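Student: Got a predicted structure here, sequence first:
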Amino acid sequence: MTASAAQKARDGVRTAILSSRMESIARKMQNTLFRTARSGILNTAHDFSCVILTADCRFLAAAESLPIHTLIGPDLMCQAVKKHHPVLKRGDCFLHNSPYEGNSHAADHCLIVPVVDDEGILRFFVLAKAHQADCGNSRPSTYLGDVVDVYQEGALIFSATKIQSDYQNNDDIIRMCKARIRVPEQWWGDYLASLGSVRIGERELLALGREVGWDVLEDYAEAWFDYSEKKMVDAIGRLKSGRRVIHAAHDPFPGVPDGIPVKVDVTVDALAGKITVDLRDNPDCQPCGLNLTEGTSVSAAMVGIYNGIIDHGVPANAGSFRRIEVLVRENCCVGIPRHPFSCSVATTNLADRVSNPVQRAIAEISAGHGMAETGPIMAPGMGVISGKDPRNHDEPFVNQVHIGVTGGAGTAVTDGFLSIIHAGNAGMCRIDCIEVDELHHPIFIKARYLVPDTEGAGTFRGAPSAYTELGPIDGCTMQVLYTADGTINVAEGTRGGGKGGPVRAMKRELDGSLTKLPPCYGVTLKPGELVVSYSAGGGGYGSPLERDPARVLHDLMEGWISAERARSVYGLVTTGSLVDGTLAVDQAATRSLRASLRQTQ
């Protein structure tokens, strides 16, 4: 080995070691927040993200974080901190949740700490973003899709607001939050958890800088970015070059009775190692809470790209971002919002209508890559519940639950991720434990199961829908607010794959009858009344007649598909019986039936 080759190997080892150290710091931040947060949306559902950025606001490292939170938004938010506070000192901490300056939506409170070395030089930023149970909205939900503007939304908006100086709280801001938030002590606990997270990140980075030297860390960051960019170039180089324009649409909704059409223009230049997504030819901001922020518009497109390249060896950071261009415009519902349009639901519904077409476009351009569409959300099974808890002296409670939601899309190599929840969180959020929810809240969960024949059929199928029934315990009245998409425009398949099942919402009355509910609604439940929720199924990838018969048999035996669907859609012929355990694939008859079905397609 030559001297230069040996040095290159040593540099590579050092980069790998420091990358691991950075990720371990982000994980310490994550574990702190997860273990100390008070609200269920954080300590059960895991709806938060922890990241590290360079001093010039480039995304460097993250723990197990939500992509819609972390890909580009933290860069924009740290830039806002530097804009409004040119002089940053050790001990500063900033509260930021402005949707007009890079954040996702007002419910995601971000604490941002500048990491300043012993000489007073800014070296890094650490950021913890945590979805709040309540953020001061006009109604007890952090997702208000039916509001006409930010004033009707009512959320407290903080723009790079200094909440700590010299490690001491700004009590004016603390009092403001406690006065406006319905669960002030819960918010206070979550604030302290987030604060502990960023302060631990600051402490660990200062220790690392003192240990290895700040110049070494700066060199590492540039080397890591360069390595990540090369990995992205290689991944894009395995795709075919091409362009696809995919049209999607959000369902009709309050304020947008015709829904919101979305056009996504995707160009893959495999030779140049670049992917461009153009979102500019879309409607202006709309009089509802579905508008995206700049952070969620760009990140949503990037989610579709990282999903579509199907290469988990590509680090998601500012280096690999160099090979992505997302074109957005001001005052666009999937671009840069103009005040006072509301962005209350900016992390989910319309964002998924950007991510899903991007991953579909890559599938259409390059067989063996891309994905079908992940199921739309949010059915009541992941609604925001609120009321007064009779078990706790009628103390108010507000929280989002993740009781019943699935939606994973079929890919070129796998079936849909059953508990992905939605495209933008990539499975990082978690499905609630029924027993834990019933301990934390005065809630009764009567049923939760998968719904047969709701998967998007395919060579690799989408995830089936989830059914849930939930309501209040005796002595309690409970409100459930939700903002569902996918009741009309379901998850699409790709390359011959089928559509996923629709979202549905109903109320079970005291007499047991069912009343259909609209897609965006706040239903008040008395004891004995229940809300019934069907989450969306995910789209399928490839023809179902090419699916491995053993996989079809498995789904049939699990009860995820019916015998009729197995035969008519997948062309499966079986022998024996499920009852006595002799059910098996009749290989010859299956080949014959599939050949016949192909001729009729």
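Tutor: Now that the structure is in, tell me what you want to look at.

Student: from here on, contacts and neighbour counts on C-alpha atoms
Tutor: Fine.

Student: How about Ile246: what's its closest non-neighbour residue?
Tutor: Val264 (5.3 Å; Cα to Cα, 6 or more residues apart in numbering).

Student: Can I take it that Pro6 is in a strand?
Tutor: Not Pro; residue 6 is Ala. No. With DSSP: H, G, I helix; E, B strand; the rest coil as the criterion, Ala6 is helix rather than part of a strand.

Student: picking that back up, where does the residue nearest to Ile246 land in three-state SS?
Tutor: strand.

Student: how many neighbours does it have?
Tutor: The local packing of Val264 (other Cα atoms under 10 Å) involves 24 other residues.

Student: And it, how far from Asn356?
Tutor: 10 Å (Cα to Cα, to the nearest Å).

Student: got it, and Gly493?
Tutor: 10 Å.

Student: Among these two, which residue is more densely surrounded?
Tutor: Asn356 (33 against 29).

Student: OK, contacts around the residue nearest to Ile246?
Tutor: 245-247, 277-279, 354, 357-358 (Cα atoms under 8 Å, 6 or more residues apart in numbering).

Student: Over to Asp117?
Tutor: Counted by Cα under 8 Å, 6+ apart, Asp117 has contacts 90, 123, 206.

Student: Ser577 too?
Tutor: Contacts of Ser577 by Cα under 8 Å, 6+ apart are 583-584.

Student: my guess is Leu206 meets Ile121, correct?
Tutor: No. If you go by Cα atoms under 8 Å, Leu206 and Ile121 don't touch, sitting 11.5 Å apart.

Student: Compare neighbour counts for those two and give me the winner.
Tutor: It is Leu206, of Leu206 and Ile121, that has more neighbours when counted by other Cα under 10 Å, with 19 against 14.

Student: Assumed that one was part of a helix.
Tutor: Yes. Counting by three-state DSSP, Leu206 is located in a helix.

Student: how about the nearest residue to it, chain neighbours excluded?
Tutor: Leu206's closest residue in space is Asp117 (Cα to Cα, 6+ apart), at 6.7 Å.

Student: Show me where the stretch 101-250 of the chain has its strands.
Tutor: 108-116, 122-131, 161-165, 168-169, 242-250 (DSSP state E, counting those that start in this stretch).

Student: Take this one as well and set it beside the first:
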Amino acid sequence: MQIKAINRMRTQITINDPVLLAIIQKQLDHITLQMGTVMVKTARSPIFSQSHDFSCFLSNSRGETIAQADGLPIHSGGGGFAVRALLRDFGKDISDGDVFILSDPYEAGGNHLPDWTIIRPVFAAGVLAGFCTNRAHQSDIGGGAAGTYNAAATEIFHEGIRLPVLKLYESGKRRDDLWKLLLLNSRCPDLLDGDLAAMVGSTRIGAERMSALFIELGADRADDYLDAVLAHGERSMRQAVRNLPDGVWKGADVSDNDCFELRDVETRVTLTIKGDELTFDFTGSSPQIKGFKNSSLANTYSSVYVAVSSFLDKSIPRNEGAYRCVKIIAPEGTVVNAKPPAPLTMCTVFPATDIMNACWRALEQTDPERACASWGKLVHGISAGLQPDGRMFVMYHWHGQAGGGAVKGRDGFPMTSTQMTLGGMSIPNVETYEQSYPCRILRQEFRLDGGGAGEYRGGTGVEYEAIIFTPSEHHIRAEGGRRPTGLGCVGGLSGAMADISVLELDSGKAVDVPPYGAQALPPARFKILGSGGGGWGYPNARKPELVLRDVRDGVVSVQAARDIYGVVISQDGKAVVSATPRASSA
């Protein structure tokens, strides 16, 4: 129906008509969603079929991202770096039926090594018209730790196989030698074999849909239409920026460790707004660190784009044209643009969050009404070991999640995937996990008084308890366990700190859990208190009936209702007895 509508409109209106461009953008976005459905239905790893830790996006023939509606914004925001690396290396050697693969953040425009990127060129009437891409976080890519997160890494060579831009299929024929090489470098080759096939298949479906759209538009004019789509995104973003005041503002976030010792690692940004342009200057951020919490350049760009897009009008198209008015200065050799061979695997999680928080804190000063409170940082990790049949398993403790930050008009998500996904990654069903892994999940419930108080409350985070019945290697990553990380805004309070504890199952002996590291464990019991998200606005501006609802739901205590929100609840917990006068957060 949409293509037919486009055909009718082509005879009546110009290429820059906003209605036509909106239809084309929606059609491109829908193609990425179709690709995502194919991936979920056919991938073998639970990380894809259940958690959706992948993203699909489309590019024009120059490698500019034109659609990224599916998946996680941290994956696709900097996706243009990868496609342009392909054009750099294979610009004169691209044929219909070719499929490319890459991962390396230094050489190939990747964000970190576990995210393998499959790119398929799209031809229409024999002419290269664009690219179709699936970027997905693999269960295991070798390296020093099962599950890809090697907390002992001090250089990228410790983190797994590095993939420059490689041709995985040539004119429709798979390169079996390269395929075998990839499987040989994974502890989970059976999963990887099916997952790669699913990624390739999703790009095939996407390429077919893109090619059909381009032919309907007129293959000779496809580039013109895509240029107009990008220009529309640019106009929309520039208009939104013009609504912000000119000026200079600063923001920052700080980590308290470099994965090996306690020290302040600062991400600092200076935001300059002039007319319809934004400049984010990260000069003053800490030098790159020893551990794997450095950011690649593509990841930094993506993190800034996620921060800007989530702060401004959600109707702005999410294509690369929209970010033409955004300038990023990321000094080489710092935590936001590390030089090789610095390790980078954690960059899409905590460094991305630090970058987003720094940008949000600067943007908050330009328009507090749009401010975003920080989401809590995680303390969960990965357990890896052998199934009873001898196959390797890699289990992410997704269920011990943190709470999301609040915004004006909405409380933070009670539990959600990490901040840089903006909730785009799914939390698997407990029952499915217990069927897939040698585990039992004993508890997964919202925390009491976990969310940061505010006119709009932060997400509570989760109280999680699970047993792993077989010996395993546990890889812990914990940013939220020593200080509050879900910081409030516009007078809102911070969420509760996280905590993790581990007991040996048979002896009941407590295991000392480091902030980062790998531990060989016998069967064990894990307990996680997920960080709470930050609140938005002053707590005493929250409506008393909402505080009462929170008390009855078991996420705010009677004492907190009285002492923090100024709302006294009856002894039976069914009514508000009294409330202090309401104050406005505006």
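Tutor: That came through fine. A quick note: this is a predicted structure, and the numbers were derived from the prediction, not measured.

Student: Next, the TM-score between them, please.
Tutor: Once superposed, chain against chain, the TM-score is 0.93 (TM-score structural alignment, normalised by the length of the second structure); 571 aligned residues with a Cα RMSD of 2.2 Å.

Student: if we can go back for a sec, in JSON lines, list the contacts of Asp117 of the first structure along with distance to Lys231 of the first structure.
Tutor: Formatted as JSON lines, the contacts of Asp117 of the first structure follow (distance: Cα to Cα, whole Å):
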{"residue": "Arg90", "distance to Lys231 of the first structure": "35"}
{"residue": "Arg123", "distance to Lys231 of the first structure": "26"}
{"residue": "Leu206", "distance to Lys231 of the first structure": "29"}
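
Student: Which of the residues you listed are still contacts in the second structure?
Tutor: Conservation of these in the second structure, assessed by both residues aligned by TM-score structural alignment, their matches' Cα atoms under 8 Å: retained contacts are 123, 206.

Student: Contact partners for the equivalent of Ala466 of the second structure over in the first structure?
Tutor: Superposed on the first structure with TM-score structural alignment, Ala466 of the second structure falls opposite Leu470. Listed by Cα under 8 Å, 6+ apart, the contact set of Leu470 of the first structure reads 381, 443-447, 530-532.

Student: now Leu470 of the first structure, nearest residue through space, not along the chain?
Tutor: Counting by Cα to Cα, 6+ apart, the residue nearest Leu470 of the first structure is Ile445, at 4.3 Å.

Student: May I ask you to confirm that that neighbour is in contact with Leu439?
Tutor: No. Using Cα under 8 Å, Ile445 of the first structure is not in contact with Leu439, being 11.3 Å away.

Student: How about Arg591 of the first structure: what's its closest non-neighbour residue?
Tutor: Gly571 (8.0 Å).

Student: now the strands: where do they sit in the stretch 351-500 of the first structure?
Tutor: Using DSSP E, counting those that start in this stretch, strands in the stretch 351-500 of the first structure cover 384-389, 395-400, 443-450, 466-472, 478-483.

Student: Please report the distance of the closest residue to Ile362 of the first structure other than its chain neighbours from Gly410 of the first structure.
Tutor: Distances taken as Cα to Cα, 6+ apart place Gly370 nearest to Ile362 of the first structure, at 4.9 Å, with adjacent residues excluded. Using Cα to Cα, one gets 9 Å for the distance from Gly370 of the first structure to Gly410 of the first structure.

Student: Which residues are in contact with each of these two?
Tutor: With Cα under 8 Å, 6+ apart, Gly370 of the first structure and Gly410 have no common neighbours.

Student: just to revisit the earlier point, which one of Ile445 and Leu439 of the first structure has more residues nearby?
Tutor: Neighbour totals were compared for Ile445 of the first structure and Leu439, and Ile445 leads with 18 against 10 (other Cα under 10 Å).

Student: Mind telling me what the more buried one corresponds to in the second structure?
Tutor: That one, Ile445 of the first structure, aligns with Ile441 by TM-score structural alignment.

Student: Thought Phe469 was touching its match, still the case?
Tutor: No. Here Ile441 of the second structure lies out of contact with Phe469, judged by Cα under 8 Å, at a distance of 11.0 Å.

Student: residues contacting the residue nearest to the spatial centre of the first structure?
Tutor: The residue lying closest to the centre of the first structure (Cα atoms, centre = their mean) is Asn425, at 2.1 Å. Residues near Asn425 of the first structure by Cα under 8 Å, 6+ apart: 65-68.

Student: got it, and Leu196 of the second structure?
Tutor: Leu196 of the second structure neighbours (Cα under 8 Å, 6+ apart): Ala43.

Student: circling back to that earlier point, got the contacts of Asn425 of the first structure as JSON lines, with neighbour count and secondary structure columns?
Tutor: Compiled in JSON lines, these are given as follows (neighbours: other Cα atoms under 10 Å; DSSP: H, G, I helix; E, B strand; the rest coil):
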{"residue": "Ser65", "neighbour count": "25", "secondary structure": "coil"}
{"residue": "Leu66", "neighbour count": "23", "secondary structure": "coil"}
{"residue": "Pro67", "neighbour count": "25", "secondary structure": "helix"}
{"residue": "Ile68", "neighbour count": "29", "secondary structure": "helix"}
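
Student: Ser342 of the first structure: which of those residues is nearest?
Tutor: Ile68 (17.7 Å; Cα to Cα).

Student: Now check the closest one against the second structure: what is it aligned to?
Tutor: Looks like Ile68 of the first structure aligns to Ile74 there (TM-score structural alignment).

Student: these two touch, right, that match and Asn299?
Tutor: Yes. Between Ile74 of the second structure and Asn299 a contact is recorded at 7.0 Å, counting by Cα under 8 Å.

Student: any residues in contact with both of the two?
Tutor: Common contact partners of Ile74 of the second structure and Asn299 (Cα under 8 Å, 6+ apart): 348, 352.

Student: Report the aligned residue range of the first structure for the one helix or strand Thr279 of the second structure maps to.
Tutor: Element membership for Thr279 of the second structure, per DSSP states H and E: strand 277-281. Using TM-score structural alignment, strand 277-281 of the second structure lines up with residues 274-278 of the first structure.
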